[in-house]
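Novice: coords please:
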Amino acid sequence: MAADTTGGTVRRRDRPSKGALREERILDATRRLVTERSMADITIDDIAAAAGISRTSFYFYFPTKQAVLAALMEQVWERFGQTHGWFASSGPTRADLLDQLRRVAEMWQENSKVLACAMPGGFAVGYRPLEEFVGRAKQRFVDGLAEKIRRDRAAGLAPEGVDAAVLARMVAVVRDHRISEITDLPEEQREGALDELATVVLRMIY
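Specialist: Next up is the predicted model:
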């Protein structure tokens, strides 16, 4: 290493540890496997083999398959949080809303198999840590939208009416249900469906 002016050494940029890389391999392997068959049909041996590690090594990083799924969900929901740019705008700003919906739909499609595990009837139902995490992630959307509704109402840009938090939850239910349907549509139909969804959301709020 090159010496610094104080007689010490210049540290190289930190690299991911072997443990972090191995954990990421487990997540990547599970993500690939779940696109091929259901999580219920995937064994820990399957995940370990796909990640190139032993079953014993798997348990060093994750106690269960559900824990792996929870880690995958966390990555997905963090990305979802990055799509919430519309919340910072003032008023309807349809173009910003449509951009947000488009990005959400793209992410939903990319991660549909993982997200399906947390849906009613999915593999992760009953796994409390994951259910609690999904609940917090959804609440983040509701809180962000509710704050926008209150701000726009105070500015005279949106009419008074249903409590902002209640309205935000209603919008979330409509959005999530329709987005999951849109990702199953032929590609040429998705933009029109997203435009319709934007119209519904704006009419609910404004």
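
Novice: From here on, just use CA atoms for contacts and neighbour counts.
Specialist: Will do.

Novice: where along this protein do the helices fall?
Specialist: 18-34, 44-51, 55-61, 65-81, 94-110, 112-116, 128-154, 164-182, 187-205 (DSSP state H).

Novice: Tell me which residues touch the residue nearest in space to the middle of the chain, please.
Specialist: Centroid check for the chain by Cα atoms, centre = their mean gives residue 77 as the closest residue, at 2.5 Å. Residues in contact with residue 77, defined by Cα atoms under 8 Å, 6 or more residues apart in numbering, are residue 137.

Novice: what about it, distance to residue 19?
Specialist: Residue 77 sits 23 Å away from residue 19, going by Cα to Cα, to the nearest Å.

Novice: circling back: which of the helices of the chain sits closest to residue 122?
Specialist: Closest approach to residue 122 among the helices of the chain is made by helix 112-116 (6.0 Å; Cα to Cα).

Novice: So which other helices or strands are in contact with the closest one?
Specialist: Secondary-structure packing of helix 112-116 (3 or more Cα pairs under 8 Å, 6 or more residues apart in numbering; DSSP states H and E): helix 18-34, helix 65-81.

Novice: Out of these, flag the one nearest residue 206.
Specialist: helix 65-81 (23.3 Å).

Novice: Could you list the buried residues of the closest one?
Specialist: 65, 66, 67, 68, 69, 70, 72, 73, 74, 76, 77, 80 (16 or more other Cα atoms under 10 Å).

Novice: try stretch 39-59
Specialist: 39, 44, 47, 48, 50, 51, 58.

Novice: Quick check: the second one touching residue 66?
Specialist: When you say that, I think you mean residue 44. No - the criterion here is Cα atoms under 8 Å, and residue 44 misses it with residue 66 at 10.5 Å.

Novice: which ones are touching residue 117?
Specialist: 39, 123, 124, 125.

Novice: Same check on residue 122?
Specialist: Residue 122 neighbours (Cα under 8 Å, 6+ apart): residue 116.

Novice: picking up where we left off before, for residue 194, find the nearest of the helices and strands packed on helix 112-116.
Specialist: Per Cα to Cα, nearest to residue 194 of the helices and strands packed on helix 112-116: helix 65-81, 16.7 Å.

Novice: what's the angle from the closest one to helix 18-34?
Specialist: On the basis of axes from the mean of the first three to the mean of the last three Cα atoms, to 10 degrees, helix 65-81 is oriented at 90 degrees to helix 18-34.

Novice: how far out from the middle of the chain is helix 65-81?
Specialist: 7 Å (Cα atoms, centre = their mean, to the nearest Å).

Novice: Before we compare anything, build this one as well:
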Amino acid sequence: MSNPTTDRAREPLIGDRRVSAPAKGERQRRSLLDGIARLLTSRSIDELGIAEIANEAGVSRSAFYAYFDSKYAALAVLTSEAWATYADQTDVFTRQPDEDPAAFLDRTGRAALGIWKKHAAVLVASIQAIPVDPRIAALWNTWNRRLTDALTEQLRDDIRAGLAHPATDDVARLITDLNYMMQHAFYLNCVSGADHAETLRMFNSVTAIWLAAAWGRGTS
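Specialist: I've put the predicted structure just below:
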């Protein structure tokens, strides 16, 4: 079955020249993307040069431009791939019939946290690139809108079922702000190098805020 959230996350991005690249070049393109991801574990995106990226991938500098028009275009592809991995998890945005709101938020939040932990370098670099690259800014805006739309729909279903009592009637705005709060908390957790215990404290706190503000419930 087609997943609109996943399908849209995989749409061709401006600056990604994959559609015009020959099939035999897919390996080079993947090498470039993986090379950038490796470099980002120790360097910021603004520090990376095209020649350095190409060298890391084992291709020529000119080969880079066969696939991407800039390093930010490649970063956008990596970001989109991370999101697609999240959206691929079956029904991640839908509460199951046998699942209470607390369990739903825990499952959804842990899935998101797992993506942040696995793709930390890419997602941190992508957020830091928002002020300097309009395409990446638009990408984050689009993803956040789709995510908040899906969660808003679930919350409204629960309100109608008498399972949720949000802190405000402006449900869409509430979910938007809660989503940004969680995103910022995950970002800060990554850049601070938090250990497992601190990460768990952060996650439990953020989840408790979600549950209280959106569903009007405590964690116990």
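
Novice: Can you pull the TM-score for these?
Specialist: After superposition, the two chains reach a TM-score of 0.82 (TM-score structural alignment, normalised by the length of the first structure), with 189 aligned residues with a Cα RMSD of 2.2 Å.

Novice: circling back: tell me the one of the buried residues of stretch 39-59 of the first structure nearest residue 169 of the first structure?
Specialist: Nearest to residue 169 of the first structure among those, with distances taken as Cα to Cα, is residue 39, at 28.9 Å.

Novice: Map that closest one across to the second structure for me.
Specialist: The alignment partner of residue 39 of the first structure in the second structure, by TM-score structural alignment, is residue 45.

Novice: Not counting residues beside it along the chain, what's closest to that match?
Specialist: residue 125 (6.0 Å; Cα to Cα, 6 or more residues apart in numbering).

Novice: and that neighbour, what pairs with it in the first structure?
Specialist: Counting by TM-score structural alignment, the partner of residue 125 of the second structure is residue 117.

Novice: next one: residue 79 of the second structure
Specialist: Aligned partner of residue 79 of the second structure by TM-score structural alignment: residue 73.

Novice: thinking again about what came up before, okay if I get the helices and strands packed on helix 112-116 of the first structure as TSV plus distance to residue 103 of the first structure?
Specialist: Output for these, formatted as TSV (distance: least, Cα to Cα, whole Å):
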stretch	distance to residue 103 of the first structure
helix 18-34	20
helix 65-81	9
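
Novice: nearest to residue 108 of the first structure, of those helices?
Specialist: Relative to residue 108 of the first structure, the nearest member of these by Cα to Cα is helix 65-81, separated by 8.9 Å.

Novice: average gap between that closest one and the second structure?
Specialist: In the superposition with the second structure, the average deviation recorded for helix 65-81 of the first structure is 1.2 Å (mean Cα distance after the TM-score superposition for the first structure).

Novice: For residue 88 of the first structure, find the nearest of the helices of the first structure.
Specialist: Nearest to residue 88 of the first structure, of all these, is helix 128-154, at 7.1 Å by Cα to Cα.

Novice: Show me how far the closest one is from its chain's centre.
Specialist: 13 Å.

Novice: quick one: it aligns where in the second structure?
Specialist: By TM-score structural alignment, helix 128-154 of the first structure lines up with residues 134-160 in the second structure.

Novice: Now the matching stretch: buried residues?
Specialist: Within stretch 134-160 of the second structure, the residues that count as buried by 16+ other Cα under 10 Å are 135-137, 139-140, 143-144, 146-152, 155-156, 158.

Novice: residues near residue 9 of the second structure, how many?
Specialist: Residues within reach of residue 9 of the second structure, counting by other Cα atoms under 10 Å, total 23.

Novice: about what we covered before: so who does the match of residue 79 of the second structure touch?
Specialist: By Cα under 8 Å, 6+ apart, the neighbours of residue 73 of the first structure are 114, 115, 134.

Novice: Report the separation between the last one and residue 124 of the first structure.
Specialist: Summarising the geometry, the distance separating residue 134 of the first structure from residue 124 of the first structure, computed by Cα to Cα, is 11 Å.

Novice: Need the residues touching each of these two.
Specialist: By Cα under 8 Å, 6+ apart, residue 134 of the first structure and residue 124 have these common neighbours: residue 118.

Novice: Residue 51 of the second structure and residue 58 touch, don't they?
Specialist: No - taking contacts as Cα under 8 Å, residue 51 of the second structure lies outside contact range of residue 58: 10.3 Å.

Novice: outside of stretch 39-58 of the first structure, which residues touch it?
Specialist: 22, 25, 26, 28, 29, 30, 33, 34, 64, 65, 117, 123.

Novice: Look up how far residue 96 of the first structure lies from the alignment partner in the first structure of residue 94 of the second structure.
Specialist: Correspondence of residue 94 of the second structure to the first structure, assessed by TM-score structural alignment: residue 87. Using Cα to Cα, we find residue 87 of the first structure at a distance of 9 Å from residue 96 of the first structure.

Novice: okay, the two: which has more neighbours?
Specialist: residue 87 (21 against 17).

Novice: Contacts only, for the more buried one.
Specialist: Going by Cα under 8 Å, 6+ apart, residue 87 of the first structure touches 144, 145, 147, 148.

Novice: what do we get in the second structure for residue 55 of the first structure?
Specialist: So residue 55 of the first structure corresponds to residue 61, using TM-score structural alignment.

Novice: Residue 191 of the first structure now?
Specialist: In the second structure, residue 191 of the first structure lines up with residue 200, judged by TM-score structural alignment.

Novice: neighbours around that match, how many?
Specialist: Residue 200 of the second structure has 12 nearby residues by other Cα under 10 Å.

Novice: now swap in the one 5 residues further on and tell me
Specialist: The tally of other residues near residue 205 of the second structure (other Cα under 10 Å) stands at 15.

Novice: Fine, thanks again, bye for now.
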